[in-house]
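# this one's sequence-less:
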């Protein structure tokens, strides 16, 4: 099977294990070539108070044009945090660089814990909603699901009917499949899958608290698995299991919260020979 190439439209943080710096090594371990399209370069992610950031929005059109001139076409597009509405619009232009039947995996990074992140505006949410309509796989957490659908954040574990209604609304607008991650109940985590009009669930043990970059790890493993032609259910299972294992390793090594998931020593578990 020919090696797959995945374009990664996300920021690049030098320290803290998130975004491109997490996604690239995971895709490589899974046998794919990751192609970075950095939306911004940060010294460290924004949970650190002293981070420095250079926004690359004005550079992205020329960056993408160089790919077009080379005739490059990718097997997948993976998007993550977008710092402004312009980047969401530019992300849509990346679709022109994809092969027919390519995977479009969108992680709509908008918020958590029932609230949008401080930098997220109504305009960014609207642009992300438009971008989500292009997704082959959309990966919101519960907060992001509610923001995309304009629903109030539930006070308790969401009902199956609530999740189905939200997923059906997104798919009616163009999204193909939805995976709602990070649903917690009684010490366990649930990933709710809505694919081909049917609902499914993947459960695993909750270990520790969410960390910066854990969603990027989850998304990267799903993308890498789908590019190996695994089913969406298999891909989510693999991703959830890998994040759980990485969290155990992280806690064992007493890694500070802001430093993210200690996943590097576990990459061999994702290699094709380990399947």
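Thanks, I have the structure now. Note that the coordinates shown come from a computational prediction; the quantities given were computed from them, not determined experimentally.

# rest of the way, CA atoms for contacts and neighbours
OK.

# where exactly do the helices run in the stretch 151-275 of the chain?
Ranges of helices within the stretch 151-275 of the chain are 160-172, 214-227, 232-252, based on DSSP state H, counting those that start in this stretch.

# Alongside the first one, take a look at this:
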């Protein structure tokens, strides 16, 4: 297994530093080891204290892991002072592993994380050993004394870091520039390359740490410099987009999203497959309740990852009558539902644990049985829909769910129904924590009806 080393400070808030680096390493499939340079008492909005680790202990940490396990690539983050920079330089020279230098100078809160007197030593000793150096615009300006106002200035700074200071490659991160795009400028082997992505809203604490750690992980796996940077850009963009909304200040990025979203999608699809099998195996109960517009069964990703319809999976082509039974036309697929998916997304705004739903035709008998079984039932009347809502494409269902929730004081419903309108079929939606839960509620009601 590839091994990646982070030589950096510890963030007690867990959003940056070695904590963010180790999350990134694990997510990208490399084994992470550490040499802690400083311990910080910090959270999302301030750094309260910094305790530097003695340089000899920093040296011994690096030697301990390299002598035993070896290191395929390493990165530096917060180095704090000249003595630590010189120790790290000495060890890197001795072991000659690929090195990513993230020149951490200042925290988002404004606290200096590298003593100003040590910046010259960073330039003189460590940057010449860098396989890649990864400053943001402010850091690049302080390292190169170049005033950066646009992409051409970024290119000049990147070239300076390589041709004058001696790094093999430089990537200047352009997230702080104005405009709709985050443009990073790479300079490597005498060639410039721009990596451009739309700017996104999200969390930013730990962005630089995660980006440099992702480059390190890719280098440890044997990836080339340019490809490692491009992959890291994709990785950190997702980590920003799906950041963890916590704390009073800059919320932390979420490197785990890279793994967790695919894992959660797999779980949703598996749950839907099992629920579809359960429905189909009870065709005799369900067949007479299939609406004219057919049935669907949907399940959303967890709330933190469910933003729109593409984050809700449903049956492609719906569930239809097929002779004397019901059958799913296609497989469960993300983005396959509109109407039922909108209902689930709206309900999740108030009850994020309720992530699934199945629909059947309206039946007064089903509603009565649901109430008898103790299910929470509510409804909305499409005839009461305001004109301003009708004029907005796709607004009816979210409006209806809101009305239905209001009727039951925003408690979590098991069933929401409506009696239709001109050209609109009356419908019952059965909700559950997952697809199996929603189908189990439906079957329980239909079995009760059959008694």
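Yep, it's here. Given the structure is predicted, the values throughout are model-derived calculations rather than measurements.

# So which of the helices of the stretch 151-275 of the first structure is nearest residue 49 of the first structure?
Nearest to residue 49 of the first structure among the helices of the stretch 151-275 of the first structure is helix 214-227 (19.6 Å), distances taken as CA to CA.

# how many neighbours does residue 151 of the second structure have?
16 (other CA atoms under 10 Å).

# Provide a list of residues in contact with the closest residue to residue 251 of the second structure other than its chain neighbours.
Leaving out its chain neighbours, the residue that sits closest to residue 251 of the second structure by CA to CA, 6 or more residues apart in numbering is residue 203, at 5.0 Å. Counting by CA atoms under 8 Å, 6 or more residues apart in numbering, residue 203 of the second structure makes contact with 240-245, 250-253.

# again, only this time at 6 Å
Counting by CA atoms under 6 Å, 6 or more residues apart in numbering, residue 203 of the second structure touches 240, 243, 251-253.

# ditto for residue 110 of the second structure
Contacts of residue 110 of the second structure were listed using CA under 6 Å, 6+ apart, and none were found.

# For it, give its distance to residue 39 of the second structure.
Here the criterion is CA to CA, to the nearest Å. By it, residue 110 of the second structure lies 17 Å from residue 39 of the second structure.

# Next: residue 49 of the second structure.
From residue 49 of the second structure to residue 39 of the second structure the distance is 8 Å (CA to CA).

# repeat for residue 397 of the second structure
Relative to residue 39 of the second structure, and taking CA to CA, residue 397 of the second structure is found at 51 Å.

# From the centre of the first structure, point out the most distant residue.
Going by CA atoms, centre = their mean, the residue of the first structure most distant from its centre is residue 69, 28.0 Å out.

# quick one, what contacts that residue?
Going by CA under 6 Å, 6+ apart, the list of residues near residue 69 of the first structure is empty.

# helix or strand for it, which one?
Assigned by DSSP states H and E, residue 69 of the first structure belongs to helix 60-70.

# Figure out how far the helix or strand following that helix is from the centre of its chain.
Downstream of helix 60-70 of the first structure, the next assigned helix or strand under DSSP H and E is strand 74-79. Distance, stretch centre to chain centre, for strand 74-79 of the first structure: 11 Å (CA atoms, centre = their mean, to the nearest Å).

# Likewise for stretch 224-239 of the second structure?
15 Å.

# List the buried residues of it.
225-226, 228-233, 235-239 (16 or more other CA atoms under 10 Å).

# do the same with stretch 38-57 of the first structure
38-45, 53, 56-57.

# Closest to residue 108 of the first structure out of those residues?
residue 39 (14.6 Å).

# So the closest one sits against residue 54, correct?
No - counting by CA atoms under 6 Å, residue 39 of the first structure stays clear of residue 54, with 9.0 Å between them.

# Please, where are all the strands along the first structure?
Using DSSP state E, the strands of the first structure run over 5-15, 33-44, 53-55, 74-79, 98-106, 111-112, 115-116, 137-138, 177-185, 188-195, 198-205.

# possible to save the ones you listed as TSV with distance to residue 268 of the first structure?
Output for these, formatted as TSV (distance: least, CA to CA, whole Å):
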stretch	distance to residue 268 of the first structure
strand 5-15	20
strand 33-44	16
strand 53-55	32
strand 74-79	22
strand 98-106	23
strand 111-112	30
strand 115-116	35
strand 137-138	25
strand 177-185	24
strand 188-195	24
strand 198-205	21
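
# From residue 173 of the first structure, how far off is the closest residue to residue 45 of the first structure other than its chain neighbours?
Spatial nearest neighbour of residue 45 of the first structure, excluding adjacent residues (CA to CA, 6+ apart): residue 13 at 5.6 Å. Noted for residue 13 of the first structure: a distance of 32 Å to residue 173 of the first structure, by CA to CA.
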